[in-house]
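Enquirer: quick one, structure for this:
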Amino acid sequence: MTAPIRVLVCDDQELIRTGLATIINAQDDLEVVGECGDGQAAVDLGRRLRPDVVVMDVRMPVLDGIEATRRLAGAGVAHPARVLVLTTFNLDEYVYEALRAGASGFLLKDAPPTQLLHGIRTVAAGTALLDPKVTRQLVGRYAARIRPAGNSPDDTPLTPRELEVLRLVAEGLSNREIAEALHLSPETVKTFVSRILTKLSLRDRVQAVVYAYRHGLVS
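Expert: A predicted model of the protein is given here:
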């Protein structure tokens, strides 16, 4: 049998933390290996337990979830964790900061349990989880902030077709939606996405989204 996905649950509210753990542990393929109520404990446990996925609240004492995510999954971390950020706040600011910190996914706490479980499995599999609607909100409101001065589409080593695929990824389209838009097979799109990530040394689609904003590929 395949070993269950090991999950660390981090939330400062015990009732929510217990509820999350109960939902997760009820699944045959998931196992909660640790719980904590502040960001520093999340960092300490994450480094010690090496879970497959860290479910991280944003607002926590001692160290907030964004900074805890940065310390577990940010640039330069030797063994970056896969972090699924949960928050009650549907604000672009949190999405933006979570992505910049290295999060692999973002969900609202009022999402149904099935969506949470899908999110954990998706992130554990190495696939980014980002709601297309939330992605599109980022485009209009934070594109200027995310894009440092001096970067342009000419800075990228991608081919015209790869740039086309990356732009659609940045707009929040799934592989199937990109395939339909470009009249390609989903398998071909998957190959393009993999090639883009490799060329740009990016970990996942979330990082690809941020890259696209930084280099002016979306407007």
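
Enquirer: going forward, measure contacts and count neighbours with C-alpha atoms only.
Expert: Noted.

Enquirer: by contact count, what packs against the helix or strand harbouring residue 178?
Expert: Assigned by DSSP states H and E, residue 178 falls within helix 175-182. Packing contacts for helix 175-182, counted by 3 or more Cα pairs under 8 Å, 6 or more residues apart in numbering; DSSP states H and E, involve helix 160-170, helix 186-200.

Enquirer: this one as well, want them side by side:
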Amino acid sequence: MPTHVMSPPIDVAVHAADPVSRAGAVELIRHQPDVEVKSRGDASVGVLLVESLDEEILATLRRLVRNGTRVVLVARGLREAELLTVVECGVSAILWRHEATGERLSRVVRSAHRGDGDLPPDLLGRLLERLGELQRSASQGTAAPATGLTPREVDVLRLVAEGLETREIATKMAYSERTVKSVLHDLMTRQLLRNRAHAVAYALREGYI
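Expert: This next block holds a predicted model:
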């Protein structure tokens, strides 16, 4: 009979200036079967809890991303300028503090670990609206770029911008999940984009979507 091989748990490190907040987040996810909380050292996913954004928090975010960590930002709220900043810094997912149950947080961690990313629906709408405004302002009097993204890449990014996950994009476009991941990986590598949110921001600013 075939043997079912369990995937190794996802290494997660929780970062917070307030030790009480950190302990609370650790308690939320430490009982999840596919998550292993690391007290020190490198982890594939970092959960960064913030009350508000400042230069120290942004420096921590950038450091984690440079080290190859996929960062889940757990925040009480973000202004539009802050949203653009954390996307440009390379955040992989954002979760509101009031929505951070153990199940929800672990789901976002898994999504970030897969490279799918995750944004609250209201935040995704604000991001698209704001980036659209920036793109329209920047493109006044200029022609659309002649090179950059292929039509297939644009189609995939449109669906990413709508909040669809890899599986849903594959179904909608009649591709395999591997093909969708390959399309996204190729364009992000070529354009030096950090993650899917950054790719959507790039596509909006360049006038593709």
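
Enquirer: report the TM-score for the pair.
Expert: Laid over one another, the chains give 0.76 as their TM-score (TM-score structural alignment, normalised by the length of structure 2), with 200 aligned residues with a Cα RMSD of 3.1 Å.

Enquirer: what's the most buried one of the helices and strands packed on helix 175-182 of structure 1?
Expert: helix 160-170 (a mean of 19; mean count of other Cα atoms under 10 Å).

Enquirer: that helix maps to which residues in structure 2?
Expert: Using TM-score structural alignment, helix 160-170 of structure 1 corresponds to residues 151-161 of structure 2.

Enquirer: and the strands in structure 2, which stretches?
Expert: 10-16, 35-38, 45-50, 70-75, 93-96 (DSSP state E).

Enquirer: one step back: wait, which of the helices and strands packed on helix 175-182 of structure 1 is closest to residue 50 of structure 1?
Expert: Counting by Cα to Cα, residue 50 of structure 1 lies closest to helix 186-200 out of those; the figure is 24.1 Å.

Enquirer: what do we get in structure 2 for residue 114 of structure 1?
Expert: Alignment note: residue 114 of structure 1 maps to residue 103 in structure 2; criterion TM-score structural alignment.

Enquirer: now residue 105 of structure 1
Expert: Per TM-score structural alignment, residue 105 of structure 1 is aligned with residue 93.

Enquirer: same check on residue 212 of structure 1?
Expert: Checking TM-score structural alignment: residue 212 of structure 1 goes with residue 203.

Enquirer: what's near enough to touch the equivalent of residue 124 of structure 1 over in structure 2?
Expert: Aligning on TM-score structural alignment places residue 124 of structure 1 opposite residue 113 in structure 2. Residues in contact with residue 113 of structure 2, defined by Cα atoms under 8 Å, 6 or more residues apart in numbering, are 10, 44-45, 70.

Enquirer: give me the number of residues near the match of residue 105 of structure 1?
Expert: 27 (other Cα atoms under 10 Å).

Enquirer: so it is in contact with residue 71, correct?
Expert: Yes: at 6.6 Å, residue 93 of structure 2 counts as touching residue 71 under the criterion of Cα atoms under 8 Å.

Enquirer: who touches both of those two?
Expert: What both residue 93 of structure 2 and residue 71 touch, as defined by Cα under 8 Å, 6+ apart, is the set residue 112.

Enquirer: also compute the angle for the lengthiest helix in structure 2 relative to helix 151-161, please.
Expert: Taking DSSP state H as the criterion, structure 2 has its longest helix at helix 121-139. Angle of helix 121-139 of structure 2 versus helix 151-161, following axes from the mean of the first three to the mean of the last three Cα atoms, to 10 degrees, is 140 degrees.

Enquirer: for helix 121-139 of structure 2, the distance to its chain's centre please.
Expert: Relative to the centre of its chain, helix 121-139 of structure 2 is centred 16 Å away, using Cα atoms, centre = their mean, to the nearest Å.

Enquirer: got it, and stretch 62-78 of structure 2?
Expert: Computed by Cα atoms, centre = their mean, the chain-centroid distance of stretch 62-78 of structure 2 equals 9 Å.

Enquirer: quick one: map residue 75 of structure 2 onto structure 1.
Expert: Mapped onto structure 1 by TM-score structural alignment, residue 75 of structure 2 lines up with residue 87.

Enquirer: hmm, that match is touching residue 64, no?
Expert: No: at 11.7 Å, residue 87 of structure 1 does not count as touching residue 64 under the criterion of Cα under 8 Å.

Enquirer: could you check which of these two has the larger neighbour count?
Expert: Set side by side, residue 87 of structure 1 and residue 64 show more neighbours around residue 87, with 20 against 17, by other Cα under 10 Å.

Enquirer: mean shift of the match of helix 160-170 of structure 1 relative to structure 1?
Expert: Superposed on structure 1, stretch 151-161 of structure 2 shows a mean distance to its aligned partners of 2.4 Å (mean Cα distance after the TM-score superposition for structure 1).

Enquirer: what's that stretch in contact with?
Expert: Contacts to stretch 151-161 of structure 2, defined as Cα under 8 Å, 6+ apart, come from residues 124, 128, 169, 180, 183-184, 187, 196, 199-200, 203, 208-209.
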